[in-house]
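Asker: Sequence and predicted model, in that order:
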Amino acid sequence: MTIEAQSAVAAAVVVQSERVLLERRRVAEGAVSWQFPAGKIEPEEAPEEAAARETEEETGLLVVPQSVLGQRAHPMTSRKIHYIASRPVGGETVIASADEVAGLTWATHGEIPQYVPHGLFQPVQDHLDAALLS
């Protein structure tokens, strides 16, 4: 397995009731502190599976992946990230992994820049524009 594959991350873009789930990491990666629930993709795991697993492990929320929004090398962390649009199907939103997560919020479209001031990956922004402004 290559170094890139070992460090690849899957992020769940979870939308419910015209809000998107964001979490504040206990340890920020550079200027990034609020982000989508995310974590490393395990060997033999699809990005969609990793996004769902990490969301449950970090937030207690059960989600079903709906579509792949895209992937990129994050401009601030250089980590390869797969963005997965996901729908909640159960569980309760709580800080389930206090060693990793310091806070959770369901942000409206207009609140996103307060949490993510550097902007979003364009396919994610397009998805949230459609999902949150409908």
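Answerer: That came through fine. Residues are numbered from 1 along each chain as shown.
Asker: contacts, neighbours, all on C-alpha from now
Answerer: Fine.
Asker: Can you say which helix or strand has the closest residue to residue 104 other than its chain neighbours in it?
Answerer: Spatially, and ignoring its direct neighbours in sequence, residue 104 is nearest to residue 23 (4.4 Å; C-alpha to C-alpha, 6 or more residues apart in numbering). Element membership for residue 23, per DSSP states H and E: strand 19-29.
Asker: Included below, for side-by-side comparison, is a second structure:
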Amino acid sequence: MNVIDAWDGRKACALQQAFRMTQEAFADHLGVSVRTVGKWHAEPDAAPRPDMQQILDTAYERAADTVRHRFNLLLRPSPATTPAQSLRVAIAVVLRGTEVLLVCRRGDDTLSWQFPAGMCKPGAAVTSVAVQETHAETGVHVAVREELGARVHPKTGVLASYVLCDYLAGEASNLDAVENMDVAWVPLAALTRFIPAENIYPPILSALEAA
């Protein structure tokens, strides 16, 4: 049997529902006034007085197993109130000597240079997605060197995870003509001509400087 650490109006009303009683019948069952039960409905976040907490404890402890089971089911969050998982994107920062790999994305009447990236499905490893999406977009094979961290992207609002990768093999080419306009190896010294420095995640700049 679960132990209720603290009662509030919502839990008290859930217990009433579990007993399948009206407010009047529940008040009579507990030995309290109907007004008290009505207050629990009106103020679901309010905590009852200590003596009321004890009364509710006793009612719950003496309830039949079926009542307690219904009560516990009522306290479970419904799918509609469970927060949705945040969208996560894996972003690959691929180095080849003194060059970094970029793709030119198509937008709404705009083009922008970015690092290769792909959406992570629930349960997928960020590093695996970074490697797979880089190859799918550009034909380049890479190996993960290290994870650089994550942030909520300031423009898109998605959770962006950054992975530093080393070039292994393959000719860079645009394999996703729907999303991208072009693919290029860009000298590290010229990176901020393609992507403004203020738009680059600071740990990326630090890693590239070290490289």
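Answerer: Right, received. Where do you want to start? In this text, all values refer to a predicted model and were calculated from it rather than measured experimentally.
Asker: and the helix or strand that the strand holding residue 23 of the first structure is followed by, how far from the second structure on average?
Answerer: Moving toward the C-terminus from strand 19-29 of the first structure, the next helix or strand (DSSP H and E) is strand 32-35. Superposing on the second structure and averaging over aligned pairs (mean C-alpha distance after the TM-score superposition for the first structure), strand 32-35 of the first structure comes out at 2.9 Å.
Asker: Show me what secondary structure element comes after strand 32-35 of the first structure.
Answerer: Counting by DSSP H and E, what follows strand 32-35 of the first structure is strand 38-40.
Asker: and for that following strand, what span of the second structure is it aligned with?
Answerer: Per TM-score structural alignment, the counterpart of strand 38-40 of the first structure in the second structure is residues 117-119.
Asker: average gap between the matching stretch and the first structure?
Answerer: With mean C-alpha distance after the TM-score superposition for the first structure, stretch 117-119 of the second structure departs from the first structure by a mean of 0.4 Å once superposed.
Asker: Tell me who's in contact with the equivalent of residue 190 of the second structure over in the first structure.
Answerer: Residue 190 of the second structure maps onto residue 111 in the first structure, with residues paired by TM-score structural alignment. The contact partners of residue 111 of the first structure, taken as C-alpha atoms under 8 Å, 6 or more residues apart in numbering, number zero.
Asker: rerun that using 10 Å as the cut-off
Answerer: Residue 111 of the first structure sits next to 19-20, 117 when contact means C-alpha atoms under 10 Å, 6 or more residues apart in numbering.
Asker: which among those gets closest to residue 3 of the first structure?
Answerer: Nearest to residue 3 of the first structure out of the contacts of residue 111 of the first structure is residue 117 (C-alpha to C-alpha; 29.2 Å).
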